[in-house]
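[1] generate coordinates for the sequence data below:
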Amino acid sequence: MIVVMKSGATEAQVQSTVARVEKMGLKANVIVGTERTVVAVVGDERVLDAPSLEAGDGVAEVMPVVAKYKLASREVRPESSVITVGGFQAGGGHLGVAAGPCSVENEEQIVEVAKAVKAAGATGLRGGAFKPRTSPYSFQGLKEDGLKMLATARDETGLAVFTEVMSPEEVDLVAKYADVLQIGARNMQNYRLLEAVGRCDKAVLLKRGPSATMDEFLLAAEYILDGGNERVMLCERGIRTFEAHTRFTLPLASVPYLHSKSHLPVIIDPSHGTGHTYMVHDMAVAAVAAGADGLIIEVHPDPPNAASDGYQCQDYAQFENTMRRIQKVQKALTD
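    I've put the predicted structure just below:
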């Protein structure tokens, strides 16, 4: 359920409504919109006394929410959320681009990449310090040393740092250095991790699991939102299908679908979504044309010799070309 406050309702009236919801044993989440303030009620709604709430000062009406995911739903927040992290913005007409290598390899490399992608127009720097790999013999990342290198690159460029956190125990450590905590596809349904980043004050990029339905994806986001962290971005990075011509199948229909169901920004990962460098450019452009709020793209100075995923990384020239094209498409859409 949501409690819709009247236009001009005071803060005291909002807090009075929150107190009444909590007295019923339910959780109240206040969402301030451009046109209205609503109190989202979470919990066993069988104990909710809707007529009593509706009679409260400053309350316009009490309405049911059909979606399973309450806080992520447009029923609760009709206007699109805008996530701002330093110079990176996504949502509400803003297009954010984060770029960088799959793995941080050394300080010289990550600083060089950061300067190159910023010059091309990126506002975020992606780079893996903790790397979940299918094989235990693959490069696992530089861990805290890698985080320190990412922080150095941010200090030199001002780019917002995106990096993956893999366990609840590592959230505080990664948050010490990163600006955006990435939940990888393998961890989309790691509920203890989702709860941990929900208690954190850092923005979150939540990647869709390769076999997850849209409802499962949005319910994973709900865990984070329910923890109190409203700065969540949804990342479509491709799903498993019977096709073998790409690493995953990148369904760009996710963009309009998620926009219709949720107020959260939608980010597309054309690198993992295709697994082939030659496809990244076209899928990035198509994602922007479909209305994506952002992109996360793998860029490496020497892809053939990258420590991981070089086969899907763009080099600097390719990334610059992609940025030029998506800027043209974005301009055409807004003119």
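[2] going forward, measure contacts and count neighbours with C-alpha atoms only.
    Noted.
[3] roughly how far is stretch 52-71 from the heart of the chain?
    Chain-centre distance of stretch 52-71: 27 Å, with CA atoms, centre = their mean, to the nearest Å.
[4] what's that stretch in contact with?
    1-6, 9-10, 13-14, 17, 20-21, 40, 42, 50, 73, 75-77, 215, 218-219, 222, 225-226 (CA atoms under 8 Å, 6 or more residues apart in numbering).
[5] quick one: the helices in the stretch 151-300 of the chain?
    171-177, 191-198, 214-226, 254-261, 270-274, 277-289 (DSSP state H, counting those that start in this stretch).
[6] wait, is A116 part of a helix?
    Yes. Under DSSP: H, G, I helix; E, B strand; the rest coil, A116 falls within a helix.
[7] which non-adjacent residue is nearest it?
    What sits nearest to A116 in space, not counting adjacent residues and going by CA to CA, 6 or more residues apart in numbering, is Y316, at 6.9 Å.
[8] need the contact list for the one you found.
    By CA under 8 Å, 6+ apart, Y316 lies in contact with A116, V117, V299, H300, P301.
[9] any idea how far R20 is from the closest residue to Q189 other than its chain neighbours?
    Closest residue in space to Q189, ignoring its immediate chain neighbours: A220 at 6.3 Å, by CA to CA, 6+ apart. For A220, the distance to R20 equals 28 Å [CA to CA, to the nearest Å].
[10] do the same with T134
    49 Å.
[11] neighbour count: those two, which is higher?
    A direct count of neighbours by other CA atoms under 10 Å for T134 and R20 places R20 higher, at 17 against 7.
[12] assumed the more buried one was part of a strand.
    No. According to three-state DSSP, R20 belongs to no strand; its state is helix.
[13] to compare against the first, here's the next sequence to fold:
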Amino acid sequence: MDTEVSRDKLKMYTPSIIAPEPRSKRMGLAEMLGLKSNVIPIIAGPCGIESKEQLKSVGNYLKSKSMKLMRGGAYKPRTSPYSFQGLGEEGLEILREVGEMYDLITVTEVLDVRDVDIVAKYADVLQIGARNMFNYQLLKEVGRQNKPVLLKRGVCATVMEFLYAAEYIAAEGNKKIILCERGIRTYETSTRYTLDISSIPIIKKEIDLPIIADISHSLGRKDIISPVAKAVFAAGADGIMVEVHPNPKEALSDGFQQLDFMEFTSLLEGISSYLKAY
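    Predicted structure coming up:
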């Protein structure tokens, strides 16, 4: 009975912009960002930009692994007001400089309507974090930008609410939207959040947008990141987001879930082998 109710609720979602009828050819992540089809779609980088030296180290490493997408937080939404909040515009300047230096597409979060223009000035992709998925004014504002928007699912959001949030962006004219499953809050405590892998095929049946999974923030641990990454791709995800840091033990935020270079290399090799065989 509960399953039927859930299905009925999903049917209430009547897409008008991001899922046209008849359905158009699905635009994948590589096509949306102008990547070559042989590039493994992984958005990697530190949780927070801490210094130019730190991000240059990450950028150089990602370049050596033929990666094309780099994330890095300049404005950090932290649970505690006393935690590292990011470098702000200085961090954005570093992000752009390192991105240009190593020919990397940059992704960073915008927290406030007042910061949209300045973040868009420096970053290639604007990220809306889980905490702001319901911030409709912010969604509208990034919808007016001519840059791809990476929209993360809120921790308490249903699939239907997630899709409507994407509609807010598209309704303003910006259809370059990348959805990101980031995990939802449940009773389970073995991971930071519960990664709702089932949302990936469900969403791909409903709309014509690429969807990735943030396997770092959803798990909050790195010992199971490789099998989960493979499961995400098996479910049909267009890519993943993972945090990488030169020295996670010294990271100013979320060091426990960030991979060092050796760990990321191992993850990349495992994913590459899996995708070739899949």
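[14] coming back round to it: out of the helices of the stretch 151-300 of the first structure, which is closest to L95 of the first structure?
    helix 277-289 (8.3 Å; CA to CA).
[15] list the buried residues of the closest one.
    Applying a neighbour-count criterion of 16 or more other CA atoms under 10 Å, one finds T277, M279, V280, H281, M283, A284, V285, A286, A287, V288 buried in helix 277-289 of the first structure.
[16] and the fifth one, what's its match in the second structure?
    Aligned counterpart of M283 of the first structure in the second structure: V228 (TM-score structural alignment).
[17] likewise for A50 of the first structure?
    A50 of the first structure maps onto no residue in the second structure, with residues paired by TM-score structural alignment.
[18] now the strands for the second structure?
    Residue ranges of the strands in the second structure, as given by DSSP state E, are 42-45, 69-71, 105-109, 125-128, 149-152, 177-181, 211-214, 239-243.
[19] L159 of the first structure -> the second structure?
    In the second structure, L159 of the first structure lines up with L104, judged by TM-score structural alignment.
[20] so who does that match touch?
    Residues near L104 of the second structure by CA under 8 Å, 6+ apart: G59, K63, M67, K68, L69, M70, V98.
[21] number of residues surrounding the first one?
    In other words, G59 of the second structure. 27.
[22] surely it is in contact with E97?
    No. Checked against CA atoms under 8 Å, the pair G59 of the second structure and E97 is beyond contact range at 10.2 Å.
[23] deepest of the strands of the second structure, which one?
    Comparing the strands of the second structure by mean neighbour count (mean count of other CA atoms under 10 Å), strand 69-71 ranks first with a mean of 29.
[24] so which bit of the first structure is it matched to?
    The aligned range for strand 69-71 of the second structure in the first structure is 124-126, by TM-score structural alignment.
[25] stretch 123-137 of the second structure now?
    Under TM-score structural alignment, stretch 123-137 of the second structure corresponds to residues 178-192 of the first structure.
[26] now swap in stretch 261-277 of the second structure and tell me
    Aligning stretch 261-277 of the second structure against the first structure (TM-score structural alignment) gives residues 316-332.
[27] quick one: the matching stretch to the second structure mean distance?
    Taken against the second structure, stretch 316-332 of the first structure registers an average deviation of 1.4 Å after superposition, with mean CA distance after the TM-score superposition for the first structure.
[28] mind listing what's buried in that stretch?
    For stretch 316-332 of the first structure, the buried set under the neighbour-count rule, 16+ other CA under 10 Å, comprises Y316, F319, E320, T322, M323, R325, I326, Q330.
[29] for G86 of the second structure, find the nearest of the strands of the second structure.
    strand 105-109 (10.9 Å).
[30] so what does the closest one touch, helix or strand wise?
    Helices and strands touching strand 105-109 of the second structure, by 3 or more CA pairs under 8 Å, 6 or more residues apart in numbering; DSSP states H and E, are strand 69-71, helix 89-101, strand 125-128.
[31] just send those back as JSON lines, with distance to V155 of the second structure too.
    Converted to JSON lines, these look like this (distance: least, CA to CA, whole Å):
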{"stretch": "strand 69-71", "distance to V155 of the second structure": "20"}
{"stretch": "helix 89-101", "distance to V155 of the second structure": "26"}
{"stretch": "strand 125-128", "distance to V155 of the second structure": "13"}
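[32] closest to Y193 of the second structure out of the ones you listed?
    Proximity to Y193 of the second structure (CA to CA) singles out strand 125-128 among those, at 17.9 Å.
[33] is it true that V244 of the second structure touches V58?
    Yes. Look at V244 of the second structure against V58 with CA under 8 Å: they come within range, at 7.5 Å.
[34] looking at those two, which is more packed in?
    V244 (28 against 25).
[35] now do the more buried one against F84 of the second structure, distance only.
    The spacing between V244 of the second structure and F84 of the second structure, counted by CA to CA, is 17 Å.
[36] then Y274 of the second structure?
    Distance, Y274 of the second structure to F84 of the second structure, using CA to CA: 37 Å.
[37] so what's Y177 of the first structure up against?
    With contact taken as CA under 8 Å, 6+ apart, Y177 of the first structure is in contact with L147, K148, L150, A151.
[38] among the residues you listed, who's most crowded?
    Neighbour max across the contacts of Y177 of the first structure (other CA under 10 Å) = L150, 30 neighbours.
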